[in-house]
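> Model the following, please.
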Amino acid sequence: MKDLESRLRVELATLLGIDSTQLSPTAKFDELGVDSLIGLRFARKVHDLTDIEIDIESVFDYPTLTQLVTFLEAQLNGQDSTTPVSERAR
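Predicted structure coming up:
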C-alpha cells in the first residue's frame, strides 16, 4: 500500500505544483486545492498507475490520499469497498 500511496502522492503533488514532501496523505483533497480539473487529471493518473478506471466523483468520495489508496487496494485485491467514505460518515 505504501508503494501505491507514494506513487500517487508524487503524481498529485506534481499536478498541484508542490513538492511531494509537502503533501500529507491525510489532508483532504479540497483543502489541498484539488478542483474538478485537477481531480480529472488525477483520476487519469490513478488509471495509468493501477489500471483501475475511476471517475472524478471517486476522487472526492475518498477525500484523502490514504482513503483513496485504501479503496484502490481493495479493488486491486478483488474486495468490495464501494461505499464511499463520505457516505459512511453519515
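
> From here on, just use CA atoms for contacts and neighbour counts.
Fine.

> show me where this structure has strands.
In the chain, no segments count as strands under DSSP state E.

> Next up, the contacts around G78.
The contact partners of G78, taken as CA atoms under 8 Å, 6 or more residues apart in numbering, number zero.

> And it, how close does it get to I52?
Remark: distance between G78 and I52 (CA to CA, to the nearest Å) = 12 Å.

> I'd like the structure of this one too, to check against the first:
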Amino acid sequence: MNNTLSRESAISEEFLVKILSEVMEIDPTKISPTIAFSEYGLDSLYGIQFVREIEDTIGREIDLRGLYDHPTIREFSKYLNTLMRAPVNASQVRA
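Modelled structure (predicted):
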C-alpha cells in the first residue's frame, strides 16, 4: 500500500493534528492549529518522531528546523504545502 502523497496533494491541518495526536498520545480534539507545539510537550525527540511520520507519508525529507521555524499546526501546514510544491532532488526522497 502506498502511503505517500503526490506533489499535488495538500497537507491539511487535520492530517497534522492526527499525526501529532498519535505521536504525543493526545486526544485530537484537544489540539488547536494555532497553539505552539511546545504547549503540547513536543520536544526534540517527539519532534523527530512527528517529522518522520510526516516524511513517511509525503515521501520526502523535511528539515527538522522547519518544525521550529513554523511552531503551530497552521504554520507548519503552510510550510509543508510550500515544500510539496517545490522541485524535489534525489537527496530529498525517502525510500
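
> Would you mind reporting the TM-score between them?
For this chain pair, the superposition-based TM-score is 0.76 by TM-score structural alignment, normalised by the length of the first structure; 78 aligned residues with a CA RMSD of 1.7 Å.

> In the first structure, what residue corresponds to S21 of the second structure?
In the first structure, the residue matched to S21 of the second structure (TM-score structural alignment) is A13.

> E87 of the first structure versus its match, what's the distance?
According to CA to CA, A13 of the first structure stands 26 Å off from E87 of the first structure.

> which of those two has more neighbours?
Neighbours were tallied for A13 of the first structure and for E87 using other CA atoms under 10 Å; the higher tally belongs to A13 (18 against 9).

> residues contacting that one?
Counting by CA under 8 Å, 6+ apart, A13 of the first structure touches D19, S20, L23.

> Verify the contact between the last one and S6 for me.
Translated: L23 of the first structure. No. The criterion here is CA atoms under 8 Å, and L23 of the first structure misses it with S6 at 10.5 Å.

> Report the contact partners of the residue nearest to Y40 of the second structure when sequence neighbours are not counted.
Distances taken as CA to CA, 6 or more residues apart in numbering put M24 closest to Y40 of the second structure, at 7.7 Å, once the chain neighbours are dropped. M24 of the second structure makes contacts with Y40, G41, L42, Y46, as judged by CA under 8 Å, 6+ apart.

> So M24 of the second structure versus G41 of the second structure, what's the distance?
Computed as CA to CA, the M24 of the second structure to G41 of the second structure distance reads 8 Å.

> again with I48 of the second structure
Distance from I48 of the second structure to G41 of the second structure, by CA to CA: 13 Å.

> At which residues are the helices of the first structure located?
Using DSSP state H, the helices of the first structure run over 2-16, 29-32, 36-50, 56-61, 65-76, 85-88.
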